[in-house]
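1. Return a 3D structure for these sequence lines:
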Amino acid sequence: MKISATKIFALVMFLGFFWTEVSAQSTYQSPPKSIADLVNAPNTPSVRFSKNGDWMLMMERADNPSIEMLSQPELKIAGMRINPATSGPSREIGIENIKIKKTQSGEEIQITGLPSQPSMGGMSLSHDEKYMAFTQTEADGISLWLVDLNTYSAKKLTDKIVNDVYGNSILWTPDNKLLVKAVNPNRGAIPIKPSAPSGPIIQETTGDAAPSRTYQDLLENSYDETLFAYFMDSQLMEIDLDGNKKPIGPTGMIKSMDLSPDGSYLIVDLIKKPFSYLVPASRFPYDVEIWSKDGKKIKELAQIPLDENRPTGFDATVTGPRYISWRADKPAVLYWVEAQDGGDARVEMEEREIVYTLAAPFAGTKQKLATSAYRFAGIDWSDDSFAIMSERWSSSRKDMRSVINPSDPSQAKQVIIDRSSDDLYNDPGDPVLVENEFGENELLRKGDLVYMTSPGGSPEGNMPYLSTFNIKNKEENILWRSQAPYYERVAKVLNDDASEFITIKESTDIQPNYWLVNTKKRIAPQQITYFENPYESIKGIQKQLVTYERNDGLNLSAVIYTPEGFEPGKDAPLPVLMWAYPREYKSKEVASQVRGSQYAFTRVSSGSPLFWVTRGYAIMDRTEMPIVGEGDKEPNDYFIDQLVANAEAAIDEIVELGIGDRNRIAVGGHSYGAFMTANLLSHTNLFAAGIARSGAYNRTLTPFGFQYEQRTYWEAPEVYFNMSPFSFAHKVETPILLLHGQADNNSGTFPIQSERYYNALKGHGATARLVFLPNESHGYAAKESINHMLWEMDNWLEKYVKNKNELERAK
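-> Sure, this is the predicted structure:
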C-alpha cells in the first residue's frame, strides 16, 4: 500500500508538534495553566476538636515540598526511610501554622511564638487540655515545643533530642509531664561505613518454610545492622513544663511505649537481635516489658520472636501475645490476644484466639477474658459489665462484633453484628467513642443502646447517619441522617444523648465545612468554619452518579464529570478519561452495591483524573471494576473475563448517554489501577490509550500473594501467569504511558516492575513511554514531580485520545 508524500509530511508535522519537545527534554515540565492552577490550589486546614467540642485546633499544612527537599540524604534500612541528620522520618510534610477556633462564637485565635521556619508534627494535648506539645523538625534534629492554651503562646521546651525514627515519641502523663523518646545522649557519632566489606553476606535456611511478601529497603549487610541499631538507640525522658529532663529507665532500641490510663505504668517494646534481611523492623524480635512510671522494670510480659516464618495467607498471624494494650476503662489492666492455631489460618478450630487480661501489679497469672473463632480485631470498652469485641476473617470478608461481660468471662459472648465487611447497605457503622476520666476512648451508650455512626450505604450512594443500636433486638433507631443534595457526616458527638454534635457538610461545589447541629432545640444548624472553595475554576462542572449493568446482570456504577455547559445529545461527544481501581468480592449482591456519594465535594488531589475536565474531557471516575468469586471459587480465577466485561459495560454506558466518543476513550489508574490498565490493553482494543502509574506487571515477582490473592505462585501458577500483563506484552496494540516513582517502596510495586514491562513492550514493538520520577515513592510528593506527571499525562491524552482522529487521518 502506497502512502502519499502529503500524508507522510502531515504525519511528520503532527508527530513533531507533539513530541519534538518530549523526546528532547530532560528537565521538569509544567502542565497547561488550567491544570497548574488546580494542583497549586491552597490546602484546607486539618482540624482536631477539644474533648467537649468547645474549641477546635486548626492546622495549616505546608504545600508539597520541592524536589530539592525530597532529594536530601535518606537512609533506607529495615523497611524504614530515615533522615540521618534529624533521626526522624525523611518524607514528612510538616504543619506550618496553628490556630484555635471557638466553636460557639467563631472567634479565631492565632498561636504566637511558633518556630520561625515551622515544620511541626506530633500534636498532642494534655489530659486537662491546658497544654499542647508538638515536635519541630529542623535541619539537624527534632526539638520539643509546648503551647500554653490559656495564653495561646508557644515556646521551645527542649533542644533537638527527639528520636522519631520509629513508633510514637510523645506521651502526656496525668500530672502534665511529658514522656519523650529521645536520642540516647551517649549514642555518639554515626558509624562510618567500612572501606571494604569484612566478608560475604550469607543467609541460610534450614527447612522451615518462610513465605514472605516482597519488601523494599531491607537490611542488606552488617553495616546496615549497625546503622539500624544506632538510629533506634533511645532513652525515655520525663520532661516538665519548664523543660527540665529526667531519664526514665535504661536505654535501648525502643519500638513503642504506652502509658497506663492512671499514669502509673508503661508498656515498653524493645527490639533485639537477631535482625532480619527478609522482613522489615516491624517483624524483628522484641521484648515487651512493664515499667513503673519512674522506669523500673516490673515484669517481662512477653518475648516476641523474629517473625520470618509466618504461614501463608492474609489471615495468618504470629504466635504469642499480640495487641498488647491497656483497658481504657481501668487504671492499669492489660489485655492481649494469643492465637491457638499457631497463626495458621488453615487449621480448623472453634477457639482460634483467646483474649487474656492481667491487672496491676502484674504478679498474678493471666485471666481468660474471651475467645474468638476468627482473628481478633480489637475491643471497645465501656465498663466491667460491657465491652464490644471485634473479629474478622479476610478470606470470607467476615466482620463480627459481640458484647462481652469483662466481669464474668464465663458468660457467653452475644453476637450483635455478623456481616460481610464489603456489604455497605447493611453496615450499622462503628460505635461512637468519647473520652473518659483517664483521657481514653470508651463507648457512648445508654444501657442496651450503643450510639453508632454509619456511612449509610444505599442504591443512591452513601447517606451517612447517626443512630442508636439496640444490642438486644439488633434494631437501629436513626437519630439523624444526611440529606440530598449534601453529603454530611458526624465528626464529633458533644453530649450524652447525641442530640448535639458537629458535622462535616459538603456538596458537589461547596467545600467541606464544620457545622454545629442540635436535634432537640428548634434552631438551625450553625456553621463553624468558612473554608473557601480552592477550585473556583471548576465550580460549574457537572457531576452525576450513573448505574448500569454488566453483561451478566451485575449492577455497576461510576461518577461522571463533564465540562460546564456541556449538553449530551446537543454537543458532540467528548474524549473520555476512565479512572478505576479493581476490587475483589465474594458475593455478586455485595459487588453490585453503589459506593461513594454523588454529593461529595469535587476535591482535586494531585493524583486525581479531574484535571482533564478543564481540557474538554469527560471524566469517568470511581468506575467500578468488581471481580467476583463466590463459594469455593476465588475472584482472581475470573479476573480477565470480568475486568473486560466491566470495561465494556462502562464504555457502553458513557457512549449511550451521549457523553463519550467510543473512539476516544483512555483508561488509567494508580497502583492496582495501573495493573488493571495494563491488563485491559493486553486483552482488548477498547481504548485509545492507557496511563499506568506505579503498578506491578509481573505477578511472579510477588509470589507469596498480592492484593486479595492469598494463594502462592506455586499453588496457582496459571493465575499468576494469566493475570500478569508482562505475559501478554506481545498483544498490546494500544499506546501506554508508564509512570513510576524511582524510590517506590510499596510492597510489590518496585520500580523494576515498570522497567521490565517497558522492555517487554519495546521488544514487541508496542507504543509505550516510561517515565521514572527521581526520589519519589509510591505516591508522588515533590511539586516538580507532580507537575511533570500531569504534563506527561496531558501530552499523552492530547495526542492519542483527543486528537486520535487527526492522527489516524494523518496516517
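
2. switch to C-alpha atoms for all contacts and neighbour counts from now on
-> Will do.

3. Lys273 and Ala229, how far apart?
-> 9 Å (CA to CA, to the nearest Å).

4. Mind naming the longest strand for this structure?
-> Counting residues, the longest strand found in the chain (DSSP state E) is strand 245-259.

5. Quick one: work out the angle between whatever helix or strand comes next after that one and strand 245-259.
-> Per DSSP states H and E, the first helix or strand lying C-terminal to strand 245-259 is strand 265-271. Between strand 265-271 and strand 245-259, the angle comes out at 90 degrees (axes from the mean of the first three to the mean of the last three CA atoms, to 10 degrees).

6. returning to what we had before: Lys273 and Ala229: which is more packed in?
-> Ala229 (17 against 12; other CA atoms under 10 Å).

7. How about the contacts made by the more buried one?
-> Shown in contact with Ala229 (CA atoms under 8 Å, 6 or more residues apart in numbering): Met253.

8. sec struct for it, please.
-> Assigned with DSSP: H, G, I helix; E, B strand; the rest coil, Ala229 falls in the helix class.

9. do Glu792 as well
-> helix.

10. follow-up on the earlier one: which residues sit against the longest strand of the chain?
-> With contacts defined as CA under 8 Å, 6+ apart, strand 245-259 is touched by 166-169, 171, 173, 181, 184, 229, 232-239, 265-272, 291, 293-297, 325.

11. Inside strands: which ones of the residues you listed?
-> Residues of the contacts of strand 245-259 located in strands (DSSP E): 171, 181, 233-239, 265-271, 291, 297, 325.

12. Report the contact partners of Thr529.
-> Shown in contact with Thr529 (CA under 8 Å, 6+ apart): Gly106, Asn513, Tyr514, Trp515.

13. among these, which are in strands?
-> Taking DSSP E, the ones among these that sit in strands are Asn513, Tyr514, Trp515.

14. Could you give the number of residues near the last one?
-> The local packing of Trp515 (other CA under 10 Å) involves 21 other residues.

15. Please apply the same query to the first one.
-> The criterion is other CA under 10 Å. On that basis, Asn513 has 16 neighbouring residues.

16. now the second one
-> Other residues near Tyr514 number 22, with proximity taken as other CA under 10 Å.

17. Against Ser66, how distant is it?
-> When Tyr514 is compared with Ser66 (using CA to CA), they lie 32 Å apart.

18. cool, and the first one?
-> From Asn513 across to Ser66, the span is 29 Å (CA to CA).

19. Trp796: what's it in contact with?
-> With CA under 8 Å, 6+ apart, Trp796 has these contacts: Ala689, Leu737.

20. And the one 3 residues further on, by the same measure?
-> For Lys799, the residues meeting the contact criterion (CA under 8 Å, 6+ apart) are Phe18, Leu807.

21. compare with the first, here's sequence two:
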Amino acid sequence: MNLKNKFKIVLLGLLLSAGEASLAQTGYQSPPQSIADLFNADPTPSVSFSKDGGLMLVLERAGAPSIEDLSQPELRIAGIRINPAISGQSRAGSFHNVKLKKTRSGEEFQIKGLPAQPKLNGFAFSPDEKFLAFTHTESNGISLWIADLTTFEAKKLSDAVVNQVFGNSVVWMPDNSLLVKTANPARGAMPKAPAAPAGPVIQETSGNAAPSRTYQDLLSNPYDEALFAYFMDSQLMKFSLDGSKTAVGQPGMIKSMDLSPDGAYLLIETIKKPFSYLVPGSRFPYDVEIWKSSGEKVKTLAEIPLDEVRPTGFDATVTGPRNINWRADQPATLYWAEAMDGGNPRTEVAERDIVYTLSAPFSGEKSKLASTSLRFGGIDWSDDSFAILNERWFASRTEKRSVINPASSSQAPRVIIERSSDDLYNDPGDPVMTENQFGRNVLLRKGDLIFMRSEGGSAEGSMPFLSTFNTKTKEQKILWRSQAPYYERVAKVLNADASEFVTLKESTDIQPNYWLVNTKKRIAPLQLTNFAHPYESIKGIKKELVTYKRKDGLNLSAVVYTPEGYDPAKDGRLPVLMWAYPREYKSAADAAQVRGSKYTFTRISWGSPIYWVTRGYAIMDQTEMPIVGEGDKEPNDFFIEQLVANAEAAIDHIVEMGIGDRNRVGVGGHSYGAFMTANLLSHTNLFAAGIARSGAYNRTLTPFGFQYEQRTYWEAPEVYFNMSPFSFADQVKTPILLIHGEADNNSGTFPIQSERYYNALKGHGATTRLVFLPSESHGYAAKESILHTLWEMDTWLEKYVKNRK
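-> Next comes the predicted model:
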C-alpha cells in the first residue's frame, strides 16, 4: 500500500563516466518551458452519441492528477488496484464537466447542478434517452447521479455506495430505473492486518502442469484473501428516479451483471473460493447464474473452475462454457462457446469450438448453433435469419467471418471473409452497428448488404472509408472515402442507407473535430464542434510519412517531424530522436505495408517523442521495426538481426534525406520499445544514447512466454537468452537512461527488471542512470512524474545526443 507522503523520486544511481561516483538527487524537476507548455495544454473533450445520433455528449476532462492524488492508499491484490476509501479502482480517470449538443442544430446545453469538485464517470443514456446516468467519486465512496435531459439539471440519486472494484456497476432497466452494484451494507468494517502472520504461506502442486505468465499484484497471503473477499462483497440494488431503492437478489462477490435485452432476466457471475496466488481475480472460480430481474434465481448455468491450468499459446483457452452473452436480437437467449480440443491449440480436431444457445425460461437443453475450425471470436447479430460468426487463429494471424442462419443450425456457415489480421491493405473493415428495439447493437443491414468501416490502408498511408459489402457476391463498394490532405473517419452512421453520418476530421495542423456529412443531399459538410488547437507553438512544424527499404528489400516507414522553418540546405543536419515499438509478423508482405497517415493531427501524449522538435531535434516517430518469421519459422528466431537491420535502414534514410546527423541519433521506447532500445545498444554502436522506459530486460523472468512469443523458456532457451539485453550488459558502451514506475502493473515489466539491468550495466562500467517514479504504474499519470520524466529525457538527450563529444 502506498503512503500519501511518498513524494520523492528515488534515483538509484547516476554514473557519469567509468569510475566516477554516483550522485544522489531528490525533488521533482521540470523540463524546459517549450516542453512543459505542450504537456500542460488543455485536453480535448471526449464525444459520444445517443442511440439515434441526435445528441452529442461532450465530456471535459481535467489535466493530469497530482502526485498527491496518485499516492492515496492503495491495495494491489488479485490483479486489481483498489482505493479502499471508495470501494473502487484507484487509477480510474474522470471528467469534470458535461455538455449536451444537438447534432443537427448545434444547440448546446450545459448540465447544471453537478457536484462540487466533480470526478465523473460511467455515462449512460436511459432507454428512452430522457435521462443520463453517471457516477461521482467522492472522498469516501462513489455515488450515483442522473441528469434530466429535458431540464438539463443533475441530481444525486444515491449515497456513496456504488461498488466499482470489479466489472460494470450501473445498468438501466426498461422502466427507467437503475440496477446498481453496491457495496454490501452488511459487510462490516474492513479486515485489519494481523499483528503477526498466522503461519507460512504455502503453495503446492500435484504434478499437473500449470504454466502461467508473470502477473502483477497477485494475492500473497490470507490477509490479501480477506481483503479481496471484503471489497468484492456486493449487493444489487434497484434505484428509482425518485431515489427509492430495493435490494435485488442475494449478496455475493459479484463479478459481473448483464441484463437480458427484454429486461426480464439477469446474467450474474459470482466469484467463489478457492482463490489463487498464481493468477488474477479474473481467473478465479465463479458461478454463472440466471436470475429474474426481481432477483429470484432461475438456474445455475455453469460452475467455472479455477483457471490456473491452461495449455500454453495464445490460441489456448479454458474448457467448459466461456464468452457467455445474451443474443442481441432476441428477448432472452444466451449463447456461449465450448472448446472441443480441451483448450489446447496443439490438439487436432475437426471442430475447434462449438457455439451453443439456451432460451428463456432456460428449462430445456442447450442447442448447437454453429461450430468453428478456428477459435471462436464472437457473433455480430442481425435477426433470426442472419448473423456473422467470427473466428481467429493467432499462430497464423488468420481471421475468418461467416454468415450463419441462427434459425437453422444444420445450415453450414458461409465464409465471406478469410484473411491475415496483419494485412492492412486488404482489410474490408468492421461492420457498422445500429441499435434495435432492445437498445442492443446489431448489424446495419439491407438484405445481403452490410455496411463496413475500414482504416483504408494503402501504400500512401491510411485513407479510411465507408462501404457496403455484399455477403453473397463478396463485392465491396466504397460509399465514401477520406480525401487528402485530411485524415477523416466515420464516427456515427445516422440513417439506414448510411448516406448521412458524422465524421471525425483532422489534418497535420488541424485539431480533430466532428462534421455532419450527407452524401445524397448536395450540401457542404457541417462542422459540429470547434475544439481549439491545443499546441499553438508547434503549428508550423513539418510532418512527413517516409518510406525506405531494409537491406533485405523489406519496405519500412516512419513519420518524420522537423522544426518550424527548418531547411536542410541552409540549417545543416539535426540531432535525431528515433522512437519505436517492434512488432512480429508471419508474412513479409504484411510487414512491409505502410501504417499510419501523414495527414493525422500532431497529437502529443505524455509519452510522445514529439516534444523534442521544439528543442531542435528531428523526430522519427512510429519507426517501423518489423520482425518476420514465415511458415514454420517464428519471428523471434531472427529478432536481433532484423532489429539491427531496421535501425540501420532508418538511420541511413534520415541521413540520406539530408536531415539527420549520423553521429547524433538517440533511440528510445516504452515497454517493448524499451526492450528494443536495450537490445539495439547491446548489439550495435549506431546510436549516441538510448532511453528505455518501463521495460523488461531479462526474459528468463518471463519464462512462460512474453509479448507474442508463445514458446516457453524450456522450449526455446536460446531465444530467451539471446533476446535478453541482460545477457549482453557487458557489451553496452552507449549511454542509456532507464525510467520505471515503481508500481508497474504490467505483466512481465516488474520494476526489478530495471533494477537488475541497471546493476548489471553499472557492474560492467556502462554510462547509465536509473529513475524510479513513486506510485506510477506502467503508464505514468501524475503531473509531477511526467514533467520530471520529460526533464530526465531532455537532460540525457542534450548531453549525450545533441552535444555529443
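
22. Can you say which of the contacts of strand 245-259 of structure 1 are buried?
-> 166, 168-169, 171, 173, 181, 184, 229, 232-239, 265-272, 291, 293, 295, 297, 325 (16 or more other CA atoms under 10 Å).

23. And for the residue nearest to Asp496 of structure 1 when sequence neighbours are not counted, the neighbour number?
-> Excluding the flanking residues, the one nearest Asp496 of structure 1 by CA to CA, 6 or more residues apart in numbering is Leu444, at 7.2 Å. Residues lying near Leu444 of structure 1 (other CA under 10 Å) number 24.

24. Verify the stated contact: Leu444 of structure 1 with Asn436.
-> No. Using CA atoms under 8 Å, Leu444 of structure 1 is not in contact with Asn436, being 9.9 Å away.

25. Counting neighbours, what do you get for the alignment partner in structure 1 of Gly53 of structure 2?
-> Counting by TM-score structural alignment, Gly53 of structure 2 corresponds to Gly53 in structure 1. Gly53 of structure 1 is flanked by 18 other residues according to other CA under 10 Å.

26. Name the SS class of Ile654 of structure 1, please.
-> helix.

27. That one contacts Arg664, doesn't it?
-> No. Under the criterion of CA under 8 Å, Ile654 of structure 1 makes no contact with Arg664, lying 11.6 Å away.

28. ok, Ile111 of structure 2 - how many residues close by?
-> Neighbours of Ile111 of structure 2 (other CA under 10 Å): 17.

29. any idea how far the closest residue in space to it that isn't next to it in sequence is from Thr503 of structure 2?
-> Leaving aside its chain neighbours, Ile111 of structure 2 sits nearest to Phe152 (5.0 Å; criterion: CA to CA, 6+ apart). Going from Phe152 of structure 2 to Thr503 of structure 2 by CA to CA gives 26 Å.

30. which one of the two has more residues nearby?
-> Thr503 (22 against 18).

31. ok now do the more buried one, which residues does it touch?
-> Counting by CA under 8 Å, 6+ apart, Thr503 of structure 2 touches Glu488, Arg489, Val490, Ala491, Lys492, Tyr514, Trp515, Leu516, Val517.

32. residues in structure 2 aligned with the longest strand of structure 1?
-> Taking TM-score structural alignment, strand 245-259 of structure 1 hits residues 245-259 over in structure 2.

33. Same question for the matching stretch: list its buried residues.
-> Neighbour counts using 16+ other CA under 10 Å place 245, 247-249, 251-259 of stretch 245-259 of structure 2 among the buried residues.

34. Could you do stretch 173-181 of structure 1 as well?
-> Thr173, Pro174, Asn176, Lys177, Leu178, Leu179, Val180, Lys181.

35. What is the most widely separated pair among these?
-> Distances among those were taken as CA to CA; the most separated pair is Pro174 and Lys181, at 17.5 Å.

36. What is the burial count for Ser420 of structure 1?
-> 21.

37. now swap in the one 4 residues further on and tell me
-> Summarising burial for Leu424 of structure 1: neighbours were counted as other CA under 10 Å, giving 23.

38. any idea how far Gln753 of structure 1 is from it?
-> For Leu424 of structure 1, the distance to Gln753 of structure 1 - CA to CA - is 34 Å.

39. wait, is Gly695 of structure 1 part of a strand?
-> No. Read with three-state DSSP, Gly695 of structure 1 is coil and lies in no strand.

40. Would you map the helices across structure 2?
-> 33-39, 67-70, 222-232, 568-571, 588-591, 639-656, 672-683, 717-722, 751-763, 783-797 (DSSP state H).

41. what ranges do the strands span in the stretch 251-400 of structure 1?
-> For the stretch 251-400 of structure 1, the strands defined by DSSP state E, counting those that start in this stretch cover 265-271, 286-292, 297-304, 321-326, 333-339, 353-359, 367-372, 375-383, 386-393, 398-404.

42. Distance to Leu556 of structure 1 added to the ones you listed, as a markdown table?
-> Conversion of the strands of the stretch 251-400 of structure 1 to a markdown table gives the following (distance: least, CA to CA, whole Å):
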| stretch | distance to Leu556 of structure 1 |
| --- | --- |
| strand 265-271 | 47 |
| strand 286-292 | 47 |
| strand 297-304 | 46 |
| strand 321-326 | 38 |
| strand 333-339 | 39 |
| strand 353-359 | 38 |
| strand 367-372 | 35 |
| strand 375-383 | 31 |
| strand 386-393 | 26 |
| strand 398-404 | 23 |
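
43. And these: which comes nearest Ser34 of structure 1?
-> When the strands of the stretch 251-400 of structure 1 are compared by CA to CA, strand 398-404 sits nearest Ser34 of structure 1, at 44.5 Å.

44. before we move on, the earlier item: looks like the match of Gly53 of structure 2 contacts Thr103 (just checking).
-> Yes. Counting by CA under 8 Å, Thr103 is a contact partner of Gly53 of structure 1 at 7.0 Å.

45. ok now do Pro274 of structure 2, which residues does it touch?
-> Phe284, Pro285, Leu306.

46. For Leu787 of structure 2, state which of these is nearest.
-> Phe284 (38.9 Å).
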